[in-house]
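Q: what shape does this take:
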Amino acid sequence: MSLQEQFDKAAVNVKNLKALPSNDDLLVLYANFKQATVGDADPANRPGMLDLKGKAKFDAWLARKGTSKDDAIKAYIAKVESLIASIGLQ
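A: The predicted structure is shown next:
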């Protein structure tokens, strides 16, 4: 199975976890997904002061700046696999 196929499968599996992951886990998933699909975040597009959730997500993504697409995909897959091991699938 190719890396892209593994990534696509992980993206489906994450939606079928038995429970919602912690906020920290969700930020890691979001940041790696965005880095893998969009690339580096542009600091000029950071959400405003009142959008706390948006800023947290953006900052997590920005922290991955410079990470290659393949590395972000691998990190995303690894995180999903660890969540499946700890939480399980429906």
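Q: C-alpha from now on. contacts and neighbour counts both.
A: Noted.
Q: was I right about Ala75 contacting Lys34?
A: No. Using Cα atoms under 8 Å, Ala75 makes no contact with Lys34, being 11.8 Å away.
Q: from the contact counts, what lies against the helix or strand Val12 falls within?
A: Using DSSP states H and E, Val12 maps to helix 3-13. Helix 3-13 sits against helix 69-86, with contacts defined as 3 or more Cα pairs under 8 Å, 6 or more residues apart in numbering; DSSP states H and E.
Q: contact partners of the helix it packs on?
A: 3-4, 6-7, 10, 13-14, 17, 21, 25, 28-29, 32-33, 35-37, 39 (Cα atoms under 8 Å, 6 or more residues apart in numbering).
Q: I'd like the structure of this one too, to check against the first:
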Amino acid sequence: MSIDEKFEAAAEAVKNLTKRPSNEELLELYALFKQATIGDVNTGKPGIFDQKGRAKWEFWNSKKGMSKDAAKEAYIEYVDKLVEKYKD
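A: Sure, this is the predicted structure:
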């Protein structure tokens, strides 16, 4: 299975979790996914009144410089941990 196929499978596995991950876990998933699919953050930092958008931006920006393939590998590993943690 290629890295892209594993990445797609991991993205599907997240959708099928039976319990909701914590906000911090969701932010980490978001950041790794965006880094893997888009690369470095490409938008301006949201304003102070957009707390959710700001948190997402900051997590994504923390991955700056990570290659798309490295982000895919990290995403796959992180999803595996969450699947193990939140399995029935």
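Q: circling back to that earlier point, which of Ala75 and Lys34 of the first structure has more neighbours?
A: Neighbour totals were compared for Ala75 of the first structure and Lys34, and Lys34 leads with 22 against 19 (other Cα atoms under 10 Å).
Q: that one and Ile84 of the first structure, how far apart?
A: Going from Lys34 of the first structure to Ile84 of the first structure by Cα to Cα, to the nearest Å gives 20 Å.
Q: so the residue nearest to the spatial centre of the first structure, which of the three states?
A: In the first structure, the residue lying closest to the centroid (Cα atoms, centre = their mean) is Leu29, at 2.2 Å. Three-state assignment for Leu29 of the first structure (DSSP: H, G, I helix; E, B strand; the rest coil): helix.
Q: show me what contacts it?
A: Residues in contact with Leu29 of the first structure (Cα under 8 Å, 6+ apart) are 76, 79-80.
Q: element containing Ala55 of the second structure, please.
A: Going by DSSP H and E, Ala55 of the second structure is part of helix 51-61.
Q: how far away from the center of its chain is that helix?
A: Distance, stretch centre to chain centre, for helix 51-61 of the second structure: 12 Å (Cα atoms, centre = their mean, to the nearest Å).
Q: would you mind pulling the contact partners of it?
A: Contacts of helix 51-61 of the second structure with the rest of the structure, by Cα under 8 Å, 6+ apart, involve 27-28, 30-32, 34-35, 40-41, 45-48.
Q: about what we covered before: can you redo the contacts of Leu29 of the first structure as TSV with distance to Ala56 of the first structure and neighbour count?
A: Output for the contacts of Leu29 of the first structure, formatted as TSV (distance: Cα to Cα, whole Å; neighbours: other Cα atoms under 10 Å):
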residue	distance to Ala56 of the first structure	neighbour count
Tyr76	18	25
Lys79	19	19
Val80	20	24
